[in-house]
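**Student:** Any chance you can model this:
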Amino acid sequence: MLAYRGAWRRQLQKIKRRWFWGGARGVAGVFLALFLFYSVVTPPITHTIWAEQRRLGEVDRMWVPLEEMAPVLARSVVAAEDAQFCRHWGFDARAIQAAIEAGGSRGGSTISQQVVKNVFLWQGRSWPRKVLETLLTPVVEIVWSKRRILEVYLNVAEMDEGVFGAEAAARKYFGVGPEDLSARQAALIAAVLPNPKERSARKPSGFVQRRARQIQDGAATIRADGRADCFED
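**Tutor:** Reported below is the predicted structural model:
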């Protein structure tokens, strides 16, 4: 009887492992299919956009390709959010170390990580989400070009409460299309990105104005030293 029970437990464990790895392969296959699909097709919605739409009743968003945005906007956002964007494979070790040393008061996520979180996952600081983000980010870096990653980010990032993407933000803040943004306007939008519900590019606080000046200088720097080459034409 004991031998029978032991054999049954071993068989049950094999079945569980088989189901687990089968499920894991299935989930990985779904994500890979989405990565390939969204490499050429506009993501229809994200969890964050859906959640804000439910909360606010409606959101402002319109997808535009990167070539229809002022190049200085892309450079400003990279300078503000991920200055080493063209030089890493999804993670910036120096930014992560700086975030750890700051005790979590500053973020260490790259633009690639933020795209994974915004498009494929959900907001929050839970460990399951962070583990998935860590696993999926290198795959996005392999499947998508840097230019595509930045294009998606500039279209799904929240830039004011209920305002998603460069098109909606440019028209709300400055009354122009994203292709007509000046260097100063682009820097102000980039300065808002970490906290769009509490910062404004239309009525910038003293902090936002100072941050925008730093970003404007940073955008010029990464253009000059080649750190914008991976997404510039």
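**Student:** make it CA atoms for all contacts and neighbour counts henceforth
**Tutor:** Will do.
**Student:** how about the strands in the protein?
**Tutor:** 60-61, 158-160, 163-164 (DSSP state E).
**Student:** run this one through as well so I can compare:
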Amino acid sequence: MVQILFHEEFSLDRVMKKVFKWTLYVITFLVVFSILQVVILKFVPVYYTPLMVSNNLNQLFTKGSAECEHKWVPLDKISKNLPRAVVASEDNLFIDHSGFDFKQIEKARDEADKGKRLRGASTISQQTAKNVFLWQGRSFIRKGLEAYYTVLIELIWGKERIMEVYLNSIEMGENIYGAEAVAQQHFKTSASKLTASQCALIAATLPNPKKFNSAKPSPYIQKRKAKILNLMGKIGPVDF
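**Tutor:** Sure, this is the predicted structure:
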């Protein structure tokens, strides 16, 4: 009886050690893989993202076909008005923060506790991390990975590259991703020639680009555009 118990305890101990060892291997692999992802995409254009995949799959299941308007262009081929517009609209402290705007996070939490409508407090860095590396939806696991990737891109990419990827990958209209695609589809021009007014319109639709259309702005979007233009004048050029 004593021998059996000793053998069972010894076997369980070996199993636990193996589980721990393989868990450590898996975690190490995932960390190394994620760092390699970020390092590679510091230099390679991001042509297709999980956000595009998710939307295309949804279209295939609901409509039987999928569309995706997207063309990568370097940051120096995008109007300088667009970074100013998205910073004014989405993330006033983009240049200064380390990836997270803790004041906005706290403010959003307080508003939620008071029963007010839930609103996002994600920075441009967080949105970029989510769109490029992760799936859509809300869960503690995804938010945790979003925070992890946000730290990585802040450390490895820097602000200029984050902005370049953001402006090329974010959804800016129905089946439209990035500055060049929205410039061509909505304004019949190139990203480099977008005016301040057009950039403000694009930024005004970003909270819900499927609902709002920068080519056919509603009175609500026109009001948002005016506010964004005003903020753009206050913050001045966005320098990296």
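**Student:** JSON lines please, covering the strands of structure 1 and showing mean neighbour count and distance to L34 of structure 1.
**Tutor:** As requested, those are exported to JSON lines (neighbours: other Cα atoms under 10 Å; distance: least, Cα to Cα, whole Å):
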{"stretch": "strand 60-61", "mean neighbour count": "18", "distance to L34 of structure 1": "21"}
{"stretch": "strand 158-160", "mean neighbour count": "26", "distance to L34 of structure 1": "22"}
{"stretch": "strand 163-164", "mean neighbour count": "24", "distance to L34 of structure 1": "21"}
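**Student:** quick one: which of the ones you listed is nearest S200 of structure 1?
**Tutor:** Proximity to S200 of structure 1, assessed across those by Cα to Cα, is greatest for strand 158-160 (7.2 Å).
**Student:** ok, residues contacting that closest one?
**Tutor:** F164, G165, A166, A169, I189, V192, L193, P196, K197, R199, S200 (Cα atoms under 8 Å, 6 or more residues apart in numbering).
**Student:** once the two are aligned, what's the mean deviation for the top helix by length along structure 1 against structure 2?
**Tutor:** The longest helix of structure 1 (DSSP state H) is helix 2-38. Once fitted to structure 2, helix 2-38 of structure 1 is off its aligned match by 1.0 Å on average (mean Cα distance after the TM-score superposition for structure 1).
**Student:** Give the aligned range of that helix in structure 2.
**Tutor:** Aligning helix 2-38 of structure 1 against structure 2 (TM-score structural alignment) gives residues 5-41.
**Student:** swap in stretch 75-84 of structure 1?
**Tutor:** By TM-score structural alignment, stretch 75-84 of structure 1 lines up with residues 84-93 in structure 2.
**Student:** Tell me the most packed of the contacts of strand 158-160 of structure 1, by neighbour count.
**Tutor:** A166 (34 neighbours; other Cα atoms under 10 Å).
**Student:** Need the counterpart of it in structure 2.
**Tutor:** Per TM-score structural alignment, A166 of structure 1 is aligned with A179.
**Student:** Can you verify my assumption that its match contacts N168?
**Tutor:** Yes: A179 of structure 2 lies in contact with N168 (Cα atoms under 8 Å); the separation is 5.8 Å.
**Student:** show me what contacts R171 of structure 1?
**Tutor:** R171 of structure 1 neighbours (Cα under 8 Å, 6+ apart): G177, P178.
**Student:** Now do it against F164 of structure 1, distance only.
**Tutor:** R171 of structure 1 is 11 Å from F164 of structure 1, where distance means Cα to Cα, to the nearest Å.
**Student:** now swap in T46 of structure 1 and tell me
**Tutor:** The gap separating T46 of structure 1 from F164 of structure 1 is 11 Å, by Cα to Cα.
**Student:** can you tell me how far L66 of structure 1 sits from R147 of structure 1?
**Tutor:** Distance from L66 of structure 1 to R147 of structure 1, by Cα to Cα: 8 Å.
**Student:** Oops, could you answer that again for H88 of structure 1 instead?
**Tutor:** 14 Å.
**Student:** do Q84 of structure 1 as well
**Tutor:** 14 Å.
**Student:** Where do the helices of structure 1 begin and end?
**Tutor:** Using DSSP H, helices in structure 1 cover 2-38, 47-56, 71-81, 93-101, 111-120, 127-143, 146-156, 166-174, 183-192, 206-224.
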